[in-house]
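>>> Any chance you can model this:
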Amino acid sequence: MKTFLIFLVLGTIFFGCAQQNAFDQFQLKPEQELGEDGLQSSKLKNREELVDGVATVVYLNKALPKKYNDAEYFYVYLYKKNKKNKISFFLNGKTTAKIEKLPVKNRFTQLTSFEAPWSSYYLVKFNKIEGDKLNFRVKEGSFSSDVFKYEKDQ
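You can find the predicted model right below:
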């Protein structure tokens, strides 16, 4: 009887929490959940493993599919120590079709709940990529990010 009671209590606790996830603890809009869920960050490093900044990326086609579906769109914000070098973005080895520098408060701030005056913000557009695997990379002089891997919804 004692063993049955222990299993009953543990089962109730386990199954009572199974319907929740981390987002249940916060008041997030659906697009915020998708933005936070698709958020990836990487340090900008060179070959000597020196760090010059941090890049954070959201794949907008997945976060806002009704609005961003004619090309591949990314929201990027980054912090760089050295602001002299030109920043470049690559998707599956291809260069951008358009880069729009955004103000600190912009139309994507609600996706990430992040806005800092020391960071730079960009809307990056690439021509449509065939296939479902996307490899996004940020380069700045001799520094580059790790590859941000995304999968498209086909």
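
>>> use CA for all of it now, contacts and neighbours both
Noted.

>>> Nearest the geometric middle of the protein, what residue?
Nearest to the geometric centre of the chain sits residue 39, at 2.3 Å (C-alpha atoms, centre = their mean).

>>> and for comparison, fold this next one:
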Amino acid sequence: MRYILTILTFSLLFLGCADKNAFSKFKMQPDQELSAASLQGSKIKIGENVEGIFSAIYLNKVYPNVYSVNEYFYVYLYLKDEKEMYNPNTLDEIKLTMRLNGKLPVKIKKLDAKNKFSHLASVNSEWRRYFLVAFEREDKSEINLVLETDQSSSDALTYQKDEE
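As a prediction, the model looks like this:
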């Protein structure tokens, strides 16, 4: 009888803890879940050398009620060499360009490391650069975002648009 009572006690202890694990503490807000599904990244290579990392979140999927007129991306990148992003409003020398289906952006806004989209990215740091980039609305259901430098380009980040 004592053995049965001991086994029953330990069984209840183990069964009582079975539904609690590390994932029960891991809760994401809906916009964070959508951004995790939309996040894509690519290495920027020159030959065999990795020169940086390019990541983007398609904001039209995350916030469809706010970002619907144009195509919007939250972009963050790390480059070994300092280069400036192409700005369509200035005539500066172009060192970095971003293209959506071959077209240049209509607006680029440089953001601080702590910004209103910081919670969407899994990693935020001072040594990355962050941008809000807008392109003209595309009619195609598949869009390709590419970052180009004067010597290389990233792989295309391909996003599927929702049917309207």
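
>>> Any idea what the TM-score comes out to?
The TM-score (TM-score structural alignment, normalised by the length of structure 1) is 0.80; 131 aligned residues with a C-alpha RMSD of 1.5 Å.

>>> what's the distance between the residue nearest to the centre of structure 1 and residue 14 of structure 1?
Distance from residue 39 of structure 1 to residue 14 of structure 1, counting by C-alpha to C-alpha, to the nearest Å: 29 Å.

>>> Residue 120 of structure 1 too?
Distance check for residue 120 of structure 1 against residue 14 of structure 1: by C-alpha to C-alpha, it reads 43 Å.

>>> These two: which is more packed in?
Per other C-alpha atoms under 10 Å, whichever of residue 120 of structure 1 and residue 14 has more neighbours is residue 120, with 18 against 11.

>>> Give the aligned equivalent of that one in structure 2.
With TM-score structural alignment as the matching criterion, the partner of residue 120 of structure 1 in structure 2 is residue 129.

>>> quick one: its match and residue 80 touch, right?
No. With contact defined as C-alpha atoms under 8 Å, residue 129 of structure 2 does not reach residue 80; the gap is 11.7 Å.

>>> for residue 110 of structure 1, what are its contacts?
Applying C-alpha atoms under 8 Å, 6 or more residues apart in numbering to residue 110 of structure 1 gives the contacts residue 32.

>>> Check for me that it belongs to a helix.
Yes. Assessed by DSSP: H, G, I helix; E, B strand; the rest coil, residue 110 of structure 1 belongs to a helix.

>>> State the distance from it to residue 137 of structure 1.
Relative to residue 137 of structure 1, residue 110 of structure 1 is positioned 23 Å away (criterion: C-alpha to C-alpha).

>>> what about the aligned partner of residue 106 of structure 2 in structure 1, how many neighbours?
For residue 106 of structure 2, the equivalent position in structure 1 is taken to be residue 97, counting by TM-score structural alignment. Residue 97 of structure 1 has 13 neighbouring residues, counting by other C-alpha under 10 Å.

>>> Residue 97 of structure 1: what's its closest spatial neighbour, skipping adjacent residues?
Computed as C-alpha to C-alpha, 6 or more residues apart in numbering, the closest residue to residue 97 of structure 1 that is not its neighbour in sequence is residue 126, at 4.8 Å.
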